[in-house]
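Undergrad: quick check, what structure comes out for this input:
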Amino acid sequence: MFYRHSQKGRIAVIIVYVDDIILTGDDVDEIRRLKEHLALEFEIKDLGPLKYFLGMEVARSKKGLVVSQKKYVIDLLKEAGMSGCRPADTPIDPNVKFENKEGRLVDKGQYQRLVGKLIYLSHTRPDIAFAVSLVSQFMHSPMEEHEEAVFRILRYLKSSPGKGFFFKKSEQRGIEAYTDADWAGSITDKRSTSGYCTFVWGNLVTWRSKKQTVVARSSAEAEFRSMAQGICEMVWLKRIMEELRKPITSPMKLYCDSKAAISIAHNPVQHDRTKHVEIDRHFIKEKIEEG
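TA: Just a heads-up that it's a prediction; the model follows:
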């Protein structure tokens, strides 16, 4: 992604992926000059207002933008031979717990292809992010129960192939993040799963669900690590907004439902109890003091 700033304080943004390019911004003249310059150097085709990009469909209204991957979902179901499958209400059984036990292995290549495409689909479908993060942990030795979980995600997608994002016009001008953690949720290694989602100007823009790299010794520690990841994401988004010349002037807000983790973040007296999360503790404390 590249930025070009004009003397008027406006900006044009170029987003490039291989030979696909998006031009956007609030400076119409600069965008026109960019098109003319690119046409001199390369053979390009102007497709007009953005409608389709890398499998993502874009629709506009007076209230905002809608981004979805309906065609991508339909093609994925067709490839998996599940176009006529019975839809599921949820992407995964909430009580399921995967473990590395003996069982019948399934086609590794097919499993990796399906999960890889689901990972890409989760760019516009945060509702499947947690389920996809679970099945992606067994890419090297998938078994029947893991394959069944992938098929469950596909059956869920069948129920709502056109679901996507709505980026609404808003008067809000802040950044917010919500963090959570599933303490010792994995029965194979007792590691926790962190999750966060961030909102810019009232719209959901990034999210993540991922197993933590170390075993948390308490629920507060698991929540604390998730908070640190959420803050890192907000700091990155704040820098992006500054580059776009839309700086965030108000304090960013982080929401966490763990009173213990919030207490540790605010109270440095808890030092002796938090030596095992010392780096995260100092990082969070520093960002709180910076506002």
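Undergrad: going forward, measure contacts and count neighbours with C-alpha atoms only.
TA: Noted.
Undergrad: apart from its chain neighbours, what residue comes closest to residue 117?
TA: Nearest residue to residue 117, sequence neighbours excluded (Cα to Cα, 6 or more residues apart in numbering): residue 76, at 7.8 Å.
Undergrad: residue 161 too?
TA: Per Cα to Cα, 6+ apart, closest to residue 161 is residue 70, 5.1 Å.
Undergrad: distance of the residue lying farthest from the centre of the chain from residue 15?
TA: Ranking residues of the chain by C-alpha distance from their mean position (Cα atoms, centre = their mean) puts residue 40 at the top, at 36.7 Å. The spacing between residue 40 and residue 15, counted by Cα to Cα, to the nearest Å, is 19 Å.
Undergrad: another for comparison:
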Amino acid sequence: MAFYNPMLIILFTYTKGDTQINVLVYVDDLIISGNNSAALKIFKNYLSTYFHMKDLGVLKYFLGIEVAQSPDGIFLCQRKYSLDIISETSVLGAKPASFPIEQNHRLAHASGDSLSIPEPYRRLVGRLIYLTVTRPDLAHSVHVLSQFLQEPRQEHWEAALRVVRYLKGSPGQGILLRANSSLSLTGWCDSDWAACPLTRRSLTGWLVFLGHSPISWKTKKQPTVARSSVEAEYHSMASLTCELKWLKGLLLRLGIQHTDAIGLYCDSQSALHIARNLVFHERTKHIEADCHFVRDAIQDGTILPSYVPTTVQLADIFTKPLGTRQFQFFLSKLGIYDPYAPT
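TA: The predicted model follows:
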């Protein structure tokens, strides 16, 4: 069985009896894992007879992602990649920022001079986009900056440098996939209604945990204009439900059963009421497809939506710029880890 994602990484899984082998392929790089060392050795010898291969041993580095294994779990970060960005933008001597983007920014209405050479801005934003693979705290700010690639202005460049200054404070921050964590999924979703001042489209943000470790997150502008905050929240819930279904299938191929309903946390009482109410009325006709999709997932036991107050909605960090206190509070709840931070 093979799974595909937008990065053109292919995952092959093989299961026979109690033996399982997983192969992750990107161009000519492979990650091979399994639960039987003898079977893994036979498989690698088989590949070597048909391809010129070099066994680099225990995984330590893959596509710019540094991997460290310990009894506590597996730690993923992009420290070297982050330091390269900081060095390239010449902010090594600058004071680190405590949060990545100003809370009341007006970048969409920036009227300063356009950058005469936009390539450095585009290159920087492109590198920051890849950095969000292990840095969920950058998802919202990078989403904002990526909207101005066509005609970046001076204000946009300064905002991008602020993100780098925030990065300077914790270049080694990453994700710890804890060894003692449960293998149960939970999802958090949120939206910022009419967040875009130019198009008035809403912003969707969601986060998925495997146990206490974040494994999937996203910030994205919704494709259509929502006529109410409830509609925006429901679109966000449907998007997260789709991701949870995919992850459940992926875990099943890896031999992990997920029989219980997946917890889905939303801070909109109205959206949760629509999800549980089987009666359609004129107020939900415009989101009828999403209504059916979410309700079917509830009825077949895939998800179990629950209310969570806005003050503790973890997905809030993916939908809006936050002040220092709020940002640091949510950051402490994301399950990320910085082994280089002073104790």
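Undergrad: sorry, back to before: so the residue nearest to residue 161 of the first structure sits against residue 158, correct?
TA: No: look at residue 70 of the first structure against residue 158 with Cα atoms under 8 Å: they stay out of range, at 10.1 Å.
Undergrad: which SSE is residue 7 of the first structure in?
TA: Applying DSSP states H and E as the criterion places residue 7 of the first structure outside every helix and strand.
Undergrad: if I line the two up, what does residue 244 of the first structure land on in the second structure?
TA: Residue 244 of the first structure maps onto residue 254 in the second structure, with residues paired by TM-score structural alignment.
Undergrad: roughly how far does its match sit from residue 214 of the second structure?
TA: 18 Å.
Undergrad: neighbour count for these two, which is higher?
TA: Using other Cα atoms under 10 Å as the criterion, residue 254 of the second structure and residue 214 rank with residue 214 on top: 21 against 17.
Undergrad: now name the helix or strand holding the aligned partner of the more buried one in the first structure.
TA: In the first structure, the residue paired with residue 214 of the second structure according to TM-score structural alignment is residue 204. Element membership for residue 204 of the first structure (DSSP H and E) is strand 203-211.
Undergrad: what residues does that strand touch?
TA: 126, 129-130, 133, 167-168, 191-199 (Cα atoms under 8 Å, 6 or more residues apart in numbering).
Undergrad: just the residues you listed: which are in strands?
TA: 167, 168, 193, 194, 195, 196, 197, 198, 199 (DSSP state E).
Undergrad: give me the nearest residue to the last one, chain neighbours excluded.
TA: Once flanking residues are discounted, residue 199 of the first structure sits nearest to residue 176: 5.1 Å by Cα to Cα, 6+ apart.
Undergrad: isn't there a strand covering the one you found?
TA: Yes: Residue 176 of the first structure: assigned to a strand according to DSSP: H, G, I helix; E, B strand; the rest coil.
Undergrad: that older thread, the residue nearest to residue 161 of the first structure matches what in the second structure?
TA: In the second structure, residue 70 of the first structure lands on residue 79 (TM-score structural alignment).
Undergrad: any idea how far its match lies from residue 157 of the second structure?
TA: Following Cα to Cα, the distance that separates residue 79 of the second structure from residue 157 of the second structure is 23 Å.
Undergrad: one step back: can I get the buried part of the ones in strands among the contacts of strand 203-211 of the first structure as one PyMOL selection?
TA: With 16 or more other Cα atoms under 10 Å as the criterion, this PyMOL line picks the buried residues out of these:
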select buried, resi 167+193+194+195+196+197+198+199
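Undergrad: mind listing what's buried along stretch 247-266 of the second structure?
TA: Buried-residue list, stretch 247-266 of the second structure, by 16+ other Cα under 10 Å: 247, 248, 250, 253, 254, 261, 262, 263, 264, 265, 266.
Undergrad: quick one: terminal-to-terminal distance for it?
TA: 19 Å.
Undergrad: if we can go back for a sec, among the ones in strands among the contacts of strand 203-211 of the first structure, which two are most distant?
TA: 168 and 193 (30.2 Å; Cα to Cα).
Undergrad: mean per-residue distance, the biggest helix by length in the first structure versus the second structure.
TA: The longest helix of the first structure (DSSP state H) is helix 219-243. Here helix 219-243 of the first structure, set against the second structure after superposition, deviates by a mean of 0.5 Å using mean Cα distance after the TM-score superposition for the first structure.
Undergrad: off-centre distance for that helix?
TA: Averaging C-alpha positions (Cα atoms, centre = their mean, to the nearest Å) puts helix 219-243 of the first structure 13 Å from its chain's average.
Undergrad: and the next element down the chain from that helix?
TA: strand 253-256.
Undergrad: okay, that next one sits on what stretch of the second structure?
TA: With TM-score structural alignment as the criterion, strand 253-256 of the first structure aligns to 263-266.
Undergrad: quick one: residue 221 of the second structure from residue 228 of the second structure, how far?
TA: When residue 221 of the second structure is compared with residue 228 of the second structure (using Cα to Cα), they lie 15 Å apart.
Undergrad: okay, the two: which has more neighbours?
TA: residue 221 (20 against 11).
Undergrad: spatially nearest residue to that one (excluding sequence neighbours)?
TA: residue 203 (4.4 Å).
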